[in-house]
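Student: Any chance you can model this:
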Amino acid sequence: MTDTNAFDTVALRLFDEVAKSGSFTAAAELLGYTQSAVSRRIAALERAAGGPLFERLARGVRLTPAGVALHRHAVAVLDRLDRACEELTAIHGGSGGTLRVGAFATANVDLVPVTLKRFAERRPEVGLRLVEGLTTRLMERLQAGALDVAVISDYPAGLPADGGRIVPLREDRLLVALPRAHRLAAEPDVDLRDLADETWIEAAPRGQPTLLVTACAAAGFTPRSGLRVAEWTGKFGCVAAGLGVTLVPELAARAVPADLVLRPLRGLVPARKVYAALPEVPLPSAREFVRLLGEWQVCTTASPT
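Tutor: Coordinates of the predicted model:
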């Protein structure tokens, strides 16, 4: 073969139709070409193939051995292209392909899983992938084309300057987790100043800015640090054991065990903001997922007693 450019999809479709119909004329009529145009394209294909692909008979044509070999490959190529077109149509129509979602850790407690479930019920034909990470890393992946939508927050470093399309979702309020025997556990809400003498269970290394430090500073005191535990389950265990209290983002309320009490905080308490980030040209499935994110309702395990 000397001219692979001759093996374009138009030529392969003409070749396939001639092979199936056994006639240049029949193929031309079916595909909307003149008989001479089909003859020229087949002749060019034969030159590129290095020899005849059809035997010219008194009534029609039939494949030569070389034609049989090429036809087998042509059918495979055309089938793959047809399936690719179908898949692309489904992706751009929001009814196929894979939706790649990224989210920060706390969003994966309830917000993102509940939304993924609702999305899967509506679009079972769309595959789903989930990646967890910090906002900065998620935005890098989104901009690199490795994610279709990212759930991010403005804490602690704010939103990136170049973030594509940013959709505000909600504020993530701070709640306080108390042991059930705590003196304030029966209150409907708690003033942070009433917790000035408490020992606080924290997660971040010393010296790093946290919402706890910011919130307590706004309330006029410096929190007394106790144990430092990285994982939520460990923090909740320490609170349940009476070793201190801790702040819990509203997004993580579902993860709080039933032997603790969650209470909202009164006053000017800082809250981080949660957003969805999309590429400049988002997939329809990503837009639908963001719409469902906006419909999510917080599930709190807080109870009156």
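
Student: contacts and neighbour counts: CA atoms only from here.
Tutor: Fine.

Student: Pick out the residue closest to the middle of this structure.
Tutor: In the chain, the centroid-proximal residue (CA atoms, centre = their mean) is Val101; its distance is 1.6 Å.

Student: Am I right that that one sits in a strand?
Tutor: Yes: if the criterion is DSSP: H, G, I helix; E, B strand; the rest coil, then Val101 is within a strand.

Student: just the helices in the chain please.
Tutor: Under the criterion DSSP state H, the chain contains helices at 9-21, 24-31, 35-49, 65-92, 111-122, 135-143, 211-219, 232-240, 284-294.

Student: Quick check: buried residues in the last one?
Tutor: Same thing as helix 284-294. Across helix 284-294, burial judged by 16 or more other CA atoms under 10 Å covers Pro284, Ser285, Ala286, Arg287, Phe289, Val290, Arg291, Leu292, Leu293, Gly294.

Student: For the last one, which residues are in contact?
Tutor: Meaning Gly294. Gly294 makes contact with Leu169, Arg170, according to CA atoms under 8 Å, 6 or more residues apart in numbering.

Student: Include distance to Arg118 when you put the buried residues of helix 284-294 into a markdown table, please.
Tutor: Output for those, formatted as a markdown table (distance: CA to CA, whole Å):
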| residue | distance to Arg118 |
| --- | --- |
| Pro284 | 16 |
| Ser285 | 13 |
| Ala286 | 13 |
| Arg287 | 14 |
| Phe289 | 9 |
| Val290 | 12 |
| Arg291 | 11 |
| Leu292 | 8 |
| Leu293 | 10 |
| Gly294 | 12 |
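
Student: here's the other one to compare against:
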Amino acid sequence: MALFERHPGGVRATAAGKRFLASMRRVLKDLDDTLSTGLGKNDQLSIGLDAPLSNCAFLDAVVAFMSDNPDIAVILTEAPTAELASGLRDRSLETVIAPSRGEHPDYASLPLWWDRIMVAMAPDNPLADFDVVECDGIGQQTILANTHCSDLSLVPGTILRELPRPIIRHDVSWISLINLVRRGLGITLLRESDARSMPHDIVFRPLHWRERPMRIRHCATWRRDNSNPVLAAFIAFLLKRCPAP
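Tutor: This is a model prediction of the structure:
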């Protein structure tokens, strides 16, 4: 099948040749788009979050990065921890901001900030009379959690197993769960950075274990083999804006 034919003016494509050239142009465009994505020329950064973005230094850093780089589209995704881990594996997420879960040979991480674990309760709860709440102090309380994402997962399992009363899990949002706490139906645990955005008629006390505050460390985690320069620029930006705690 001839792709080109002689013509008084030189050489021109046959009908089959025109179809071939159109097909090749599409292939080359797809290849160029793929290479651009691999080189970060798409100017997009996908960030996964395991909890609502609270008013903290990391939020300030994200806003500053977006202001300094208006051509980069920063896409935020809030999801449970398991979905975020899957997003990192399949590369649909560039980086995940979540509590540290330990080291992994395929991933790198950058510590960002520490959060205390707080006990949220109604003002008339007996625990509100104390400055801090020890873990054994919540044992006689009704502990509420939601089934989507709970900061109870950040408490050592040995502590939870020793609680005399079962944890009641509701398939509701954090707002609904907090409203149950406001009505005196139980207490719940959440991070100090999240507590700052909660209603003022909720009392918060730091949770202690053996007279020491319980804290969690938030990290940015990404694949070591991710060569996206936009990701590298964001991590470098975080290094300057969020010095290691």
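
Student: How close are the two chains, by TM-score?
Tutor: The TM-score (TM-score structural alignment, normalised by the length of structure 2) is 0.66; 232 aligned residues with a CA RMSD of 4.6 Å.

Student: got a list of what the aligned residue in structure 2 for the residue nearest to the centre of structure 1 touches?
Tutor: Aligning on TM-score structural alignment places Val101 of structure 1 opposite Ile47 in structure 2. Counting by CA under 8 Å, 6+ apart, Ile47 of structure 2 makes contact with Val74, Ile75, Leu76, Thr77, Leu93, Glu94, Thr95, Val96, Ile97.

Student: gap between the two ends of stretch 167-186 of structure 1?
Tutor: End-to-end distance for stretch 167-186 of structure 1: 37 Å, by CA to CA, to the nearest Å.

Student: Isn't Thr14 of structure 2 up against Phe4?
Tutor: Yes: Thr14 of structure 2 lies in contact with Phe4 (CA atoms under 8 Å); the separation is 5.2 Å.

Student: Tell me how far the alignment partner in structure 2 of Leu138 of structure 1 lies from His170 of structure 2.
Tutor: Under the alignment (TM-score structural alignment), Leu138 of structure 1 maps onto Leu84 of structure 2. Distance, Leu84 of structure 2 to His170 of structure 2, by CA to CA: 22 Å.

Student: And those two? Which one has more around it.
Tutor: The neighbour count for Leu84 of structure 2 versus His170, taken as other CA atoms under 10 Å, is higher for Leu84 (23 against 14).

Student: The closest residue to that one other than its chain neighbours: what's it in contact with?
Tutor: Counting by CA to CA, 6 or more residues apart in numbering, Gly48 is the residue found nearest to Leu84 of structure 2 once chain neighbours are left out, at 6.1 Å. For Gly48 of structure 2, the contacting residues are Leu76, Thr77, Glu78, Ala79, Leu84, Leu93, Glu94, Thr95, Val96, Ile97, by CA under 8 Å, 6+ apart.

Student: Now render these as a markdown table, adding distance to Asp33 of structure 2.
Tutor: As requested, the contacts of Gly48 of structure 2 are exported to a markdown table (distance: CA to CA, whole Å):
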| residue | distance to Asp33 of structure 2 |
| --- | --- |
| Leu76 | 23 |
| Thr77 | 24 |
| Glu78 | 27 |
| Ala79 | 28 |
| Leu84 | 26 |
| Leu93 | 18 |
| Glu94 | 18 |
| Thr95 | 22 |
| Val96 | 25 |
| Ile97 | 28 |
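
Student: Closest to Trp113 of structure 2 out of the residues you listed?
Tutor: Looking at those and their distance to Trp113 of structure 2, the nearest is Ile97, at 10.6 Å (CA to CA).

Student: close enough to count as contact, that closest one and Trp222?
Tutor: No: counting by CA under 8 Å, Ile97 of structure 2 stays clear of Trp222, with 9.3 Å between them.

Student: before we move on, back to that, just the buried ones among the contacts of Gly48 of structure 2, please.
Tutor: Among those, those classed as buried by neighbour count (16+ other CA under 10 Å) are Thr77, Glu78, Ala79, Leu84, Leu93, Glu94, Thr95, Val96, Ile97.
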